[in-house]
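1. Predicted model, plus sequence, below.
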Amino acid sequence: MEYPELVPGTLLRRYQRFLADVRLDDGREVTAHCPNTGSMRAVNVPGCRVWLSPSDNPKRKLAWTWELIELPQPDGTLALASVQTGRANRIVEEALRAGRVPGLAGYAELRREATVAAAGGQAARLDFRLDDPERGTAFVEVKQVTLKEPDGHGYFPDAVSARGRKHLEVLAALAQAGQRAVLLFCVAHEGIDDVAPAEHLDPAYAQALRDAAGLGVEVLAQRCEIRRAGERPVAIRLGEPLPVALERRFREPGGPA
């Protein structure tokens, strides 16, 4: 996925969930839309370099959207993380259509926002449905991961997620009914090398994830690759697979084992 020409600045603060104040490199201070409903734990870091996408749409209340943040890593390097959760499905869709998701390549048809029956007869919506005359159907739900904790590992979710648990329940029911059901973690932080359920933040989600995997839900993770022109980010795509550690628990560095 190609970015529009991004504009650099420094994050001053994020507030009221959907707003972020940024000082652009030219000295202007602007308010940007923050398209992320989560806690943004570990990626809401004032003082860090950020990248905004501009819009000239006169109907928009805000002319800027916060796309990326550059985060210092323990080894002294900098890692980009995408805070724009609305990009994740597009990134994954491009990868699915290009056959770059191991195990999910080669399906004849892809549909977005597949509606399926949930518990109690209610309808639930998953991100993708893949169909093929020979391989059958696969349902795919995508979750963006940006939480890197001080132990160096990646975790999901970054706060209690009742919606996330509901998606797991739907996937588990599909798997029990003999359908292929897949949870794909789209790891949108260059510094994350693996993913685990965030039991320290949402123990109910962590247990639901392990239960779903035990019932046949496939749990996959792939890291996003961000291409630069000089130092400016210009494109993002789904890259290499990463391991998922369902049983790992977060422990503070230096804490008890």
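-> That came through, no problem.

2. make it CA atoms for all contacts and neighbour counts henceforth
-> Noted.

3. Three-state assignment for residue 172, please.
-> The three-state label for residue 172, taken from DSSP: H, G, I helix; E, B strand; the rest coil, comes out as helix.

4. what's the burial count for residue 60?
-> 10 (other C-alpha atoms under 10 Å).

5. What residues does residue 164 make contact with?
-> residue 205 (C-alpha atoms under 8 Å, 6 or more residues apart in numbering).

6. just checking, it is part of a helix?
-> Yes - counting by three-state DSSP, residue 164 is part of a helix.

7. Surely residue 132 and residue 105 touch.
-> No - assessed by C-alpha atoms under 8 Å, residue 132 is found out of contact with residue 105, at 10.6 Å.

8. doesn't residue 25 make contact with residue 10?
-> Yes - taking contacts as C-alpha under 8 Å, residue 10 lies within contact range of residue 25: 7.5 Å.

9. who has more neighbours, the two?
-> Counted by other C-alpha under 10 Å, residue 10 and residue 25 do not tie: residue 10 has more neighbours, with 21 against 12.

10. Second structure for comparison follows:
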Amino acid sequence: MKFAHPLVPGILIQRYKRFLADVTTADGVTVTASCPNTGSMLGLATPGSRVWLSESDSPTRKYRHTWEMIEADLGQGPHLVGINSSRPNGLVTEAIQQGLIAELAGYASLRREVKYGVNSRIDVLLSGGKSPHDCYVEVKNVHLMRNAGAAEFPDSKTERGAKHLRELASMVEEGHRAVMVFLVQRSDAEKFSVAADIDPAYAAAFQTAAASGVEMLCYRCRLSPSEITVEKRLDIQI
């Protein structure tokens, strides 16, 4: 996924009210940017960090800038981390269409945001092709890393996330295929695990869903101020 325009660098002043961040851009101007992330952003909202913003020319937007990335360093050099949790659905869709996720190849039709379960929408629904079964794909954004190389999800308690796992399991029970894709928006990740200490209920739901036949996949992204690309599958540590 290429950004319409190269991202604007700056220095984070503060994140506040969950969905806002004040940033000083490279030309010395302080702007308020939207922060499209509902999680705690543990370790990724430190004042003084380098960040990157996208810009919109839409006259209807309250905030012209959107916070996209932050630079983080866990002792192995700085790496870009994508914090925009609205990006992964599009990134995974693009990767499927480009054949970059082999486990989800071979379907004739791809639809997004299809209603299913109890008042939910599946991120991606694959159907047709060689498979007689529909494939329900849920996507989660991953950016938490407390130990170098080890990506984790979630970064805060998420009952909604556990609900999605239960609904995927129900699709398997109905005879469909169901896949959870954890998309790591940071290139320094080498493995992935569920952060059971942060949300034990989600960890239990993960184990139950996996035992029920829900497939668990994790892919890592390569990031730059001009582009984000899905590049590599990571092992999931159970």
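-> Alright, I've got the coordinates. Since the structure is predicted, the reported quantities are computational estimates derived from the model, not experimental observations.

11. Could I get the TM-score for this pair?
-> Superposed pair, TM-score by TM-score structural alignment, normalised by the length of the second structure: 0.95. Supporting alignment: 236 aligned residues with a C-alpha RMSD of 1.2 Å.

12. Not counting sequence-adjacent ones, nearest residue to whatever residue of the first structure lines up with residue 237 of the second structure?
-> Matched by TM-score structural alignment, residue 237 of the second structure corresponds to residue 245 in the first structure. Among residues not flanking residue 245 of the first structure along the chain, residue 196 sits closest, at 4.9 Å (C-alpha to C-alpha, 6 or more residues apart in numbering).

13. what does that neighbour align to in the second structure?
-> Per TM-score structural alignment, residue 196 of the first structure is aligned with residue 193.

14. Show the contacting residues for whatever residue of the second structure lines up with residue 187 of the first structure.
-> Superposed on the second structure with TM-score structural alignment, residue 187 of the first structure falls opposite residue 184. Going by C-alpha under 8 Å, 6+ apart, residue 184 of the second structure touches 141-143, 151, 218-221.

15. do residue 125 of the first structure as well
-> 113-116.

16. what does residue 157 of the first structure give?
-> Per C-alpha under 8 Å, 6+ apart, neighbours of residue 157 of the first structure: 145, 147, 197-198, 201-202, 205.

17. Could you tell me how far stretch 136-145 of the second structure lies from the centre of the chain?
-> Averaging C-alpha positions (C-alpha atoms, centre = their mean, to the nearest Å) puts stretch 136-145 of the second structure 4 Å from its chain's average.

18. Where in the first structure does it fall?
-> Aligned using TM-score structural alignment, stretch 136-145 of the second structure spans residues 139-148 in the first structure.

19. gap between residue 58 of the second structure and residue 36 of the second structure?
-> The spacing between residue 58 of the second structure and residue 36 of the second structure, counted by C-alpha to C-alpha, to the nearest Å, is 17 Å.

20. Quick check: residue 93 of the second structure vs residue 99 of the second structure, distance?
-> Residue 93 of the second structure is 10 Å from residue 99 of the second structure, by C-alpha to C-alpha.

21. Ignore what I typed, I meant residue 105 of the second structure.
-> With distances taken as C-alpha to C-alpha, residue 105 of the second structure is found 6 Å from residue 99 of the second structure.

22. who's more crowded, these two?
-> Remark: of residue 105 of the second structure and residue 99, residue 105 carries more neighbours, 16 against 13, as counted by other C-alpha under 10 Å.

23. Which residues are in contact with the more buried one?
-> Per C-alpha under 8 Å, 6+ apart, neighbours of residue 105 of the second structure: 96, 99.

24. what about residue 2 of the first structure, how many residues close to it?
-> Neighbourhood size, residue 2 of the first structure [other C-alpha under 10 Å]: 12.

25. residue contacts, residue 130 of the second structure?
-> Neighbouring residues of residue 130 of the second structure by C-alpha under 8 Å, 6+ apart: 106-107.

26. Three-state assignment for it, please.
-> Assignment for residue 130 of the second structure (three-state DSSP): coil.

27. Do a quick rundown of the strands in the stretch 51-200 of the first structure.
-> Listed in chain order, the strands of the stretch 51-200 of the first structure (DSSP state E, counting those that start in this stretch) span 64-72, 78-82, 109-117, 123-132, 136-145, 147-148, 154-156, 180-187, 195-197.

28. what's the shortest one packed up against?
-> Strand 147-148 of the first structure makes packing contacts with strand 154-156 when contacts are defined by 3 or more C-alpha pairs under 8 Å, 6 or more residues apart in numbering; DSSP states H and E.

29. cool, and the last one?
-> Using 3+ C-alpha pairs under 8 Å, 6+ apart as the contact criterion, the secondary-structure elements in contact with strand 195-197 of the first structure are strand 154-156, helix 203-214.

30. can you list the ones you listed in TSV and add distance to residue 18 of the first structure and mean neighbour count?
-> Converted to TSV, those look like this (distance: least, C-alpha to C-alpha, whole Å; neighbours: other C-alpha atoms under 10 Å):
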stretch	distance to residue 18 of the first structure	mean neighbour count
strand 154-156	20	26
helix 203-214	24	19
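
31. looking at the ones you listed, which is closest to residue 50 of the first structure?
-> Ranking these by proximity to residue 50 of the first structure (C-alpha to C-alpha) places strand 154-156 first, at 20.6 Å.

32. Pull the number of nearby residues for the closest residue to residue 186 of the first structure other than its chain neighbours.
-> In space, and not counting its chain neighbours, residue 186 of the first structure is closest to residue 144: 4.7 Å by C-alpha to C-alpha, 6+ apart. Number of residues near residue 144 of the first structure (other C-alpha under 10 Å) recorded here: 24.

33. on that earlier part again, reformat the helices and strands packed on strand 195-197 of the first structure as a markdown table; add distance to residue 47 of the first structure.
-> Converted to a markdown table, these look like this (distance: least, C-alpha to C-alpha, whole Å):
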| stretch | distance to residue 47 of the first structure |
| --- | --- |
| strand 154-156 | 22 |
| helix 203-214 | 32 |
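
34. Can you give the contact residues for the match of stretch 136-145 of the second structure?
-> The contact list for stretch 139-148 of the first structure, computed with C-alpha under 8 Å, 6+ apart, reads 40-43, 81-83, 85, 88-89, 92, 114, 126-130, 154-158, 167, 171, 179-189, 191-192.
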